[in-house]
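> prediction below, plus the sequence it came from.
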Amino acid sequence: MARIAAAIVQAEPVPLDISGGLEALPAHISAAAESGAQVIAFGETFLGGYPIWLDESPGAALWDHPGSKALHKILLDQAVVENDPRLAPIQEIVDQRNLAVSVGAHERVRSSLVNTQFLFRPGQSPLPHRKLVPTHGERLIWARGDGSTLGVHEADWGNVGHLICWEHWMPLARAAMHNQGEAIHVAAWPTVRDTYSIASRHYAFEGRCFVLAAGTVLHRSALLDGLERCGGNPEALSLIEAMPDEKLQFGGSMIISPTADILAEAGNLDEIIHAELDLDLIGQGLASLDTDGHYARHDVFELRVNTAEQAGVVFDDQN
């Protein structure tokens, strides 16, 4: 019988100050690992924090808003980049403890920000997944990902993958992930609301996998502190102060079995939740439902996934 210990770290991020968040991350990982967790998940854009001002601050989405522009520049300056040396301590703890750790971040790709969920795994570079379609107002801050990051990590006990937030309502994205045979799926959310819980439990049942639905908590005061840590900015300060002075993200993380049962559930405060995952449940569930196999009609429906990186500009070698 194969069993894996999993945990979700539901914690308040260090908004905007991604370097500060990276410095705090090893302690969070160690706290979860001390209780035996081998797979650990954090919520959407834990590194840098979710851009909640797009939802909560009046006028943030208006054209040329000075506060939104100031916050965008801060995130561009702070964002994780390819081969970022700041990730080395995270990789070191993952290597030492033989962990799989999924954490969301603002990533800079050339001159744009993307919403990326990184899966750190032992002895290999982090596996990124870039959100395919930023949701609604998020398109004001994040560019789109592509099929080149729609993959899974192949651990010796099973495959691990992840999707971000409303990607769980993209049926073809779900189908592409189910095809890769996830044993554990990380569903990264800012807050696991009721409908997000439904989507996560549906994914677990449909994909016959365990789902770590990971949310975060956030207060406006943390955003103000993060802005100060980044040197401050009067326009950004005015934008943040226009938001309600209260809790803005509410956790709700949960660990879900392939039968859609909730194995562990968090409240709305900082906490770590744990569950032991009996991987035998996956094979048992596949007896009745395999949406990529015996419950599919490949002669009727066919999905093609373009996994080529979409650079936009290609320089041909003339030599």
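Done, it's in.
> going forward, measure contacts and count neighbours with C-alpha atoms only.
OK.
> which parts of the helix or strand hosting residue 240 are buried?
Element membership for residue 240 (DSSP states H and E) is helix 234-241. By neighbour count with 16 or more other Cα atoms under 10 Å, helix 234-241 contains the buried residues 235, 236, 237, 239, 240, 241.
> can you pull the buried residues of stretch 53-61?
Here stretch 53-61 shows 53, 54, 57, 60, 61 as buried, counting by 16+ other Cα under 10 Å.
> typed the wrong thing, it's stretch 220-237
Per 16+ other Cα under 10 Å, stretch 220-237 contains these buried residues: 220, 222, 223, 224, 226, 227, 230, 232, 235, 236, 237.
> putting a second one here so we can go through both:
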Amino acid sequence: MTESRIIRAAAAQIAPDLQNPGQTIQRVCQTMEEAAARGVQIIVFPETFVPYYPYFSFVSPPVQQGKEHLRLYEHAVTVPGSETEAVSAMAAKHNMVVILGVNERDHGTLYNAQIIFDSTGEILLKRRKITPTYHERMVWGQGDASGLKVVQSGAGRVGALACWEHYNPLARYCLMAQHEEIHCAQFPGSLVGQVFADQMEVTIRHHALESGCFVINSTAWLSEEQIQSISQDSALQKGLRGGCFTAIVSPEGKLLGEPLTEGEGLVVADLDMALVTKRKRMMDSVGHYSRPELLSLLVRDEASSPMRKTSGVHHAEY
């Protein structure tokens, strides 16, 4: 018999603090407190939630984005830094695995970063979105494959991708091949409209089925007041509504609990980890259902660097 192990998971749908971006991290910590009171052992927050997703880049012409881009830069997160220290402390306090999306500042460049904190508070992984999407390329640099990793956490084997990285099947397969048990998906939310939410549901349910893992998906919420603060144009404001689908999916592709499509809150569900084995017994896409002698994936997983020394010593950071 497969041993049953139950992990209580949460997907958070909350709003950032656009007026006082430095306070968004407090919303993260408060939400962790609320989740802890409900016995949550792993929680996922939205894409680049700290300090906030760059919604301005979706509704403003590039020539008008300079001021907002600089403001985002000034409030972006360094890793490690005070924001990560606060989350680490809260994770350790509540014995909770945390997946947090941040705008990471590394010298002169911003990155869309995902940070996985273990239940001890240790940072297990910091990865960067490998290809920012469309309008996002005006804001973020590109990540590399060094972060395409599945890590062993207090909740199990955890992997993460951001938004349209889920439409890169090779990126997903890279995590699948590392036998992720819990996949953490992050999307911005409050963007594009209902079609975005519909696409999101198809995407996360398909990944759960294909990989035989649980998927925890988190999107952010914007209030009407926040939408109006981003754009005064009523036509453009339509592009900042809808597109929320915070949900948890089983390895069988079933929704666990009611997804959140409006407002703030938590989706909480118990993950029976025995379902991973039960699903993969029938279809293991990177095991008995794969044909590596016919089809395989090559990953260049070294960290990229703008400089390499002729001595052959590779320095990833300067």
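Thanks, I have the structure now. The model shown is predicted, which means the values in this text are computed figures rather than measured ones.
> after superposing, what score do the chains get?
The TM-score (TM-score structural alignment, normalised by the length of structure 2) is 0.88; 300 aligned residues with a Cα RMSD of 2.2 Å.
> residue 177 of structure 1: which of the buried residues of stretch 53-61 of structure 1 is nearest?
residue 54 (29.3 Å; Cα to Cα).
> doesn't residue 103 of structure 1 fall inside a strand?
Yes: according to DSSP: H, G, I helix; E, B strand; the rest coil, residue 103 of structure 1 belongs to a strand.
> tell me the residue in structure 2 aligned with it.
Taking TM-score structural alignment, the alignment pairs residue 103 of structure 1 with residue 100 from structure 2.
> for residue 17 of structure 2, see how far away its match is.
As for residue 100 of structure 2, its distance to residue 17 of structure 2 is 16 Å (criterion: Cα to Cα, to the nearest Å).
> what does residue 276 of structure 2 give?
Distance from residue 276 of structure 2 to residue 17 of structure 2, by Cα to Cα: 37 Å.
> so which of these two has more stuff around it?
residue 276 (23 against 19; other Cα atoms under 10 Å).
> in JSON lines, list the buried residues of stretch 220-237 of structure 1 along with distance to residue 87 of structure 1 and secondary structure.
Shown next, in JSON lines, are the buried residues of stretch 220-237 of structure 1 (distance: Cα to Cα, whole Å; DSSP: H, G, I helix; E, B strand; the rest coil):
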{"residue": "220", "distance to residue 87 of structure 1": "27", "secondary structure": "helix"}
{"residue": "222", "distance to residue 87 of structure 1": "23", "secondary structure": "helix"}
{"residue": "223", "distance to residue 87 of structure 1": "23", "secondary structure": "helix"}
{"residue": "224", "distance to residue 87 of structure 1": "25", "secondary structure": "helix"}
{"residue": "226", "distance to residue 87 of structure 1": "20", "secondary structure": "helix"}
{"residue": "227", "distance to residue 87 of structure 1": "22", "secondary structure": "helix"}
{"residue": "230", "distance to residue 87 of structure 1": "19", "secondary structure": "coil"}
{"residue": "232", "distance to residue 87 of structure 1": "25", "secondary structure": "coil"}
{"residue": "235", "distance to residue 87 of structure 1": "30", "secondary structure": "helix"}
{"residue": "236", "distance to residue 87 of structure 1": "27", "secondary structure": "helix"}
{"residue": "237", "distance to residue 87 of structure 1": "29", "secondary structure": "helix"}
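> tell me the counterpart of residue 115 of structure 1 in structure 2.
Checking with TM-score structural alignment, residue 115 of structure 1 has residue 112 as its match.
> re earlier: closest to residue 41 of structure 1 among the buried residues of helix 234-241 of structure 1?
Checking the buried residues of helix 234-241 of structure 1 one by one against residue 41 of structure 1 (Cα to Cα), the nearest turns out to be residue 240, at 27.8 Å.
> quick one: what's aligned to residue 172 of structure 1 in structure 2?
Using TM-score structural alignment, residue 172 of structure 1 pairs with residue 170 in structure 2.
> what of residue 299 of structure 1?
So, by TM-score structural alignment, residue 299 of structure 1 is matched to residue 293.
> isn't there a strand covering its match?
No: assigned with three-state DSSP, residue 293 of structure 2 falls outside any strand and is coil.
> okay, now it: neighbour count?
6.
> ok, residue 84 of structure 1 next?
Neighbours around residue 84 of structure 1, by other Cα under 10 Å: 9.
> cool, and residue 312 of structure 1?
Neighbours of residue 312 of structure 1 (other Cα under 10 Å): 5.
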